[in-house]
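Colleague: predicted coordinates and the sequence they were generated for:
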Amino acid sequence: MGESSIFKVLSDPQRRDILVMLREGRMSAGEIAEKLGVSPPALSYHLRLLKGAELVTEYKEKNFVYYELNTSVLQELILWVEQFGGRKA
C-alpha cells in the first residue's frame, strides 16, 4: 500500500486512537471496542482498513482474535516523511 493510502487510513481519529491503544500491546476486538465506545461493526470497518494498510496485524488464539501494531510499516513511513525535512535554504 502506498503512502497516500496509508495517510488516508490515518486521517480518521478513531483509527489513530486504535494505533495508540495498540502501542501498549495486543488487544482483542472486544477490548478495543469497549475502550473506544464503538459498535462491533464500526470497529470491524476500522480494523479492516488498518489491516489493509498493514498498520496492524491480527492473529487468533483459541476463540479470540487479537490485534497488534505493525511497527515496521510505521518505521518505513517515518523514514519516508523524514526525507522532506532537515534541509535549509
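Modeller: Everything's here; your move. As the structure is a prediction and not an experimental result, all values here were calculated from the model.

Colleague: contacts and neighbour counts: CA atoms only from here.
Modeller: Fine.

Colleague: got the residue ranges for the helices in this protein?
Modeller: 3-10, 13-22, 29-36, 40-52, 71-82 (DSSP state H).

Colleague: what's the angle from the last one to helix 3-10?
Modeller: If you take axes from the mean of the first three to the mean of the last three C-alpha atoms, to 10 degrees, helix 71-82 sits at 110 degrees to helix 3-10.

Colleague: another structure for you, compare them:
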Amino acid sequence: MVNTVFKALSDPTRRTILDLLREQDMTAGDIADHFDISKPSISQHLTLLKQADLVSSKRDGQHIVYSLNLTVFNELLKWILQFQSSKGSEPQ
C-alpha cells in the first residue's frame, strides 16, 4: 500500500487534485476545470489516486463524484509517525 500511495503522491497534479477534494467532493469535469490539461489526463490521474485508495468515487446520475478517502491518509500518518517515536531520543 505504501509504495502505491507514495507513487500517487509524487505527482504535483495529483497533489493538487487532493487539495481540491479536501475542500469539497467534485466530479471529474469540475476537477478538470482547474487544470490546463486534457480531461483524459485528469481521468488517468484520478485512476491512479483511486488505485492508491486515496480517493473514492460514487455515481450520481450521469456523473461520478470523487471524494477523499481519509482512512488511507490516517493509516499513512500513523505509519510515518511510528518512525518519530521508534528511537526514543535523537543521536548525539
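Modeller: Alright, I've got the coordinates. As the structure is a prediction and not an experimental result, all values here were calculated from the model.

Colleague: TM-score for this pair?
Modeller: Overall, the chain-to-chain superposition scores 0.93 on the TM-score scale (TM-score structural alignment, normalised by the length of the first structure); 88 aligned residues with a C-alpha RMSD of 1.0 Å.

Colleague: circling back: what's the closest of the helices of the first structure to F64 of the first structure?
Modeller: helix 29-36 (8.3 Å; C-alpha to C-alpha).

Colleague: pull the distance from that closest one to the chain's centre.
Modeller: For helix 29-36 of the first structure, the distance between its averaged C-alpha position and the chain's averaged C-alpha position is 14 Å (C-alpha atoms, centre = their mean, to the nearest Å).

Colleague: next up, the contacts around the residue nearest the centre of the second structure.
Modeller: For the second structure, the residue nearest the mean C-alpha position is L54 (4.0 Å; C-alpha atoms, centre = their mean). Going by C-alpha atoms under 8 Å, 6 or more residues apart in numbering, L54 of the second structure touches 5, 68-70, 72-73.

Colleague: ok, of those, which one's closest to D19 of the second structure?
Modeller: Nearest to D19 of the second structure among the contacts of L54 of the second structure, with distances taken as C-alpha to C-alpha, is L68, at 9.4 Å.

Colleague: which residues does that closest one contact?
Modeller: 18, 21-22, 25, 54-56.
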